[in-house]
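>>> coords please:
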Amino acid sequence: MMTDTSGTRIGGDVALESLWALGARSVVGLPGQHALGLFDALRRSPLRYLSARVENNAGFMADGLSRVTGNVAPLLLSTGPGALTSLAALQEAKASSIPVLAISAQIPVAGLGGGRHGYLHELPDQSASFRGIVKSVFTVRTMAQIPSALAEAWRTALEAPAGPTLVEIPQDVLLAEADGVVPPVEQIAAVPQPLIPRPEVVEAAARLLAGASNPVIFAGGGVARAGGQNELRELAELLQAPVVTTFGGKNAFPWEHELSAQSWIEDIAVTEFLEAADVLLVVGSGLGEVSSNYHTFAPKGRFIQIEADLGKVNSNHAGLGVHGDAKLALAGITEHLRASNAVIVGVNQRRASTRARIDELLATVTARLDAQPLENERTFVEQLRASVPADTNTFWDMTILAYWAWSAWNPLDGEFATAQGAGGLGYGLPAAMGAAFGLEESGDSSGVLAVSGDGGSLYGIAELATLAQHQLNVTWLIIDDGGYGILREYMEGAFGHATATELSRPDFVALANAFGITAEAASLVDAPAAVARALATPGPSVVVVPTVLGLFAPTHLDRLSS
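Presented below is the predicted three-dimensional model:
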């Protein structure tokens, strides 16, 4: 039975006071029996609260919140089933280096570690389910531990490579009276330590780049996460080196810059362009399956990799490994080149030739696309891009339109976020909602765009209730092709037939209207204008496009068969 704590400061207050002192201004989550102490404390807290309907969606909301605020996003969870339901979202946060601090309730202290059994939601070792996903786990056992545990989790979440952390707080600790036990929390220090690369390694990287006749830079999401866009641009311009970005690194380098070779990394021509570099600098990417064109990528020249995740340094390709924060490492290389007055081989000649090489590369990609019957898809992507304001943050689920966007979307001044890190369904809408909520925190009423297929949309369909309740400025574009379109294409290509990919689905327009949300169905031709109208109108909206989109040919298959 719950104790009436009305008007009493309790352990839940200590937790929320700690978050406020650490710099949080918004939290995401949903209540549960063991977590009620946290949620009672919300009544007395200045923290803004976004109320999700499903824990996994709450995790994606925290992801979007963190991306737009640039801060740790707190995620409030209950115990057992509630906590476990968040795991897929936390896996995405880990893969994409997004700092989310999950605070999970726990059964009473007496039941921890195999003590008294039989509690509702009890797991033998709840934290074990998280250890392979989050950066750190701490289980609080006394109220006095709460501020320091949260401070350490906050610091760890921010330190490069950023990522999710977990703090568990037992039910009885959350409900216990705090006055006389823990004073009101006002100040906490949680300063992340910079991941400074070793100077001799930075110097070696600078020497290799200075002596290169054909240097190329391959930039991943770690550049943007570290805030190293200016440092990347400065080094690229100093070297006159072309820059290719991974799908997760589209915000790392300006799309229209004269040195930008964009991000068509599934095309063999781009793979060969990277391989042909006599010195290839990979920064902020572990060169995983997609970024390496499905592990067909094989660099021929010298290889440098700047990576914050130690386990990824040179794990896929041998070369010079620079373990460090991308921003600091790029700045260090540039500083060394300038301070040593290094003579950069052939840089003046490259000024005239680099853009020509990039133009030739992109012309090859375009010619390959021209040879495929994809005019409707390409026109749609181009017109949608033209209809969406330049500073719009976009969040993409795992759907065919997102696969197009990975390669073809120019992010301009907005965040480009996708579930490509871990590849789970259901990311687009809740992440966009978290972003919209975070923008409100700073007084920004800009619209946010979420993109899903009909299959992925059903993962987050419950959040229409949250969208309506909070009246968030989110436009949700749903491409309704009647099933799991990507898997349909894969299975038809591999087996000649698709199995278990066709889906019954609701009338999305009527369903959105049932929640009081404006919605409309639009043709492929009319959809860009419909999205533009929706983004320009305050509040939530849904645009449904009944169509089947084709996917451009994955040219890595030519390599795999050769």
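>>> when you work out contacts or count neighbours from here on, use the C-alpha atoms and nothing else.
Will do.
>>> compute the first-to-last residue distance for stretch 131-139.
Distance across stretch 131-139, first residue to last, is 12 Å (C-alpha to C-alpha, to the nearest Å).
>>> quick one: contacts of that stretch?
Applying C-alpha atoms under 8 Å, 6 or more residues apart in numbering, the contact partners of stretch 131-139 are 87, 90-91, 94, 127, 130, 149, 153, 156-157, 163-169.
>>> want to put them side by side, so please do this one too:
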Amino acid sequence: MTAQRNGGDLVIETLEALGAKTVFGIPGQHALGLFDALSRSDLHFVSSRVENNSAFAADGYSRATGEVGVLFLSTGPGALTSLAGLQEAYATGVPMVVVASQIPLDGLGARRKGMLHQLDDQKASAANVTKFQQTVHHASGIPSAIQDAWAKAITVPMGPVWVEVPQDVLLAPVMVPPVRDALAEAYDHPPRVELVEEAVRWLSEAKRPAIVAGGGVRRAGAQAALLKAAETLDAPVLCTPGGNGAFGWDHELSLQSWVEDRYVSEVLEDADVLVVIGSSLGEVSSNYFSLAPCGRMIQIDAEPRVLESNTPALGIRADAKAALEFLNDQLAASGFASQADWHGSTPQQVVVQTLAKVQARLDGQDLAKERAFMADIRAAVPDDMQTFWDMTIAAYWGWSCWDARTGEFHSAQGAGGLGFGFPSAIGGAIGTGKRVLAVSGDGSSMYSIAELATAKQHNAPVTWLIVDDGGYGILREYMEGAFGKATATELARPDFVALAQSFGVPARAVAPEGIKDALAEAFEAEGPNVIVVQTLLKMFAPTHL
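Just a heads-up that it's a prediction; the model follows:
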């Protein structure tokens, strides 16, 4: 006997037609029709233990694979619990389609009080962390709603979108035939010709051009276009934490990712034309708003709200790849020839001198343990391995010192919430089928410790490094620096090794100096595993000594 198709089947069929392969989430009472339909599909469902972690996992899946992350949510508490995870995806520009269930139609708009999970306006709760929200009132409207949402998710600026379907609409029998194909294309935002031409005029007159490459360069796949532009302009390139990996670490024009160093800031400030691509030049990438460019600035970004938001600039709204390719073509057509001259030095000499100053500054601080620790992790991690970093002192180091090589560096610096590292790594591992590394502190790890069950259940090839310093290390350091003492930063925590083992996940504790060998061994294993290092790491001082 063939089961009667319903609204839930339309959701699943449309997602499959759009190319979805994996879905993250947690079942819920009002979403039962959706999950029943899921059982009749080829979609791979990954059930997390907390909705916030489901959102992080779908985010990590998207970052690792380049595909759209798909998230299923229940109503009320389940939907609300996901919001912090969605904030990270929204802030970082990660394309996701969220399908949330809703209470029955006759309860919408608070017309009937007291329904389980009822909110006055559920999708309004998502408005701050998604770029689009819609409630579907009829089953026949489901395919179009999801198709439109998918197109919005992949249109720059990319981000999560929210479609909610009431319980009775998901369960309603449908007469429409199965969804066979669905087309969702991104809307183009080509750069305006006159703005690029003006940028070329500025650059043609520049003697000290420099480039800041943000996460938009990576998301657009604009690395090759950035390399061509940098070499044509003879311009030093600094990658933000989000842009880490957009430009070769060892290239002679690379200032790497030392965004929190005043020596590097001085180079950017000295540029007579600073080109900022795919970055808001926000708090971290502007060295905590201390960056004060003395020359003119060209800012290219797909998000119009970002343009000139922090610094006056020639703002060009466009996808980074499209803009850089057009800029390269216009530079070539104009017969551009570099006249770079940094006060008698070449750009390459400026890069060498600046990086030497950065290292000398670090040499003058008591940071041997921290530098060795990060170097040992980098030495152990294969060049092409993707890494996922929580908001922890090791990640703050990673923002500046991690050479992404051919792998991908993912961190939670978009919104800065705790708990991103491990669940996003699970999503990345499941999406690629390859081993990944997650790095957390003891404080942030507790946000996602339940996902050890998820990693075990799905045999996800994740190595989770927990750096245990007994509390919220970043906040401890901030408070001690500002007030001379820290308050409420010390934490009781479990025996992480025993806890992981109780989930059936292999785990071991190692000393900091043993991290390289421990990681190398863990990377050769099957399924998830955990390494715990008890150590107190310090941050580097970003200003001159």
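>>> residue boundaries of the helices in the stretch 1-150 of the second structure?
7-18, 32-38, 51-65, 77-81, 83-92, 122-125, 142-154 (DSSP state H, counting those that start in this stretch).
>>> do the stretch 151-300 of the second structure as well
So, for the stretch 151-300 of the second structure - with DSSP H, counting those that start in this stretch - the helices run 167-171, 193-205, 215-220, 223-233, 262-270.
>>> give the aligned range of the third one in the first structure.
Going back to what we said before, that points to helix 215-220 of the second structure. Mapped onto the first structure using TM-score structural alignment, helix 215-220 of the second structure covers residues 221-226.
>>> cool, and the first one?
The aligned range for helix 167-171 of the second structure in the first structure is 171-175, by TM-score structural alignment.
>>> go on, the longest one?
Per TM-score structural alignment, the counterpart of helix 193-205 of the second structure in the first structure is residues 199-211.
>>> the first structure: matching residues for stretch 404-415 of the second structure?
Using TM-score structural alignment, stretch 404-415 of the second structure pairs with 411-422 in the first structure.
>>> could you do stretch 4-16 of the second structure as well?
Mapped onto the first structure using TM-score structural alignment, stretch 4-16 of the second structure covers residues 8-20.
>>> could you do stretch 286-303 of the second structure as well?
Against the first structure, stretch 286-303 of the second structure falls on residues 292-309 (TM-score structural alignment).
>>> list the buried residues of that stretch.
292-293, 296-297, 299, 301-309 (16 or more other C-alpha atoms under 10 Å).
>>> please apply the same query to stretch 424-432 of the second structure.
So, applying 16+ other C-alpha under 10 Å, buried residues of stretch 424-432 of the second structure: Ser424, Ala425, Ile426, Gly427, Gly428, Ala429, Ile430, Gly431.
>>> dump the residues you listed to JSON lines, plus distance to Leu491 of the second structure.
Formatted as JSON lines, those follow (distance: C-alpha to C-alpha, whole Å):
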{"residue": "Ser424", "distance to Leu491 of the second structure": "24"}
{"residue": "Ala425", "distance to Leu491 of the second structure": "24"}
{"residue": "Ile426", "distance to Leu491 of the second structure": "25"}
{"residue": "Gly427", "distance to Leu491 of the second structure": "28"}
{"residue": "Gly428", "distance to Leu491 of the second structure": "29"}
{"residue": "Ala429", "distance to Leu491 of the second structure": "30"}
{"residue": "Ile430", "distance to Leu491 of the second structure": "32"}
{"residue": "Gly431", "distance to Leu491 of the second structure": "34"}
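>>> out of those, which comes closest to Thr232 of the second structure?
Of all those, Thr232 of the second structure sits closest to Gly428, with 35.1 Å by C-alpha to C-alpha.
>>> touching the match of helix 167-171 of the second structure from outside, list them.
Against stretch 171-175 of the first structure from outside (C-alpha under 8 Å, 6+ apart): 3, 5, 10-12, 34-35, 37-38, 105-109, 141-143.
>>> by how much does it deviate from the second structure on average?
Stretch 171-175 of the first structure, aligned to the second structure and superposed, deviates on average by 0.7 Å (mean C-alpha distance after the TM-score superposition for the first structure).
>>> quick one, which of the helices of the stretch 151-300 of the second structure is nearest to Glu13 of the second structure?
The minimum distance between Glu13 of the second structure and the helices of the stretch 151-300 of the second structure falls on helix 167-171, with 12.8 Å, by C-alpha to C-alpha.
>>> so which of the helices of the stretch 1-150 of the second structure comes closest to Thr535 of the second structure?
Here helix 51-65 is closest among those (C-alpha to C-alpha), at 26.3 Å.
>>> quick test: name the residue nearest the centre of the first structure.
In the first structure, the C-alpha nearest the mean C-alpha coordinate belongs to Ser96, at 4.8 Å (C-alpha atoms, centre = their mean).
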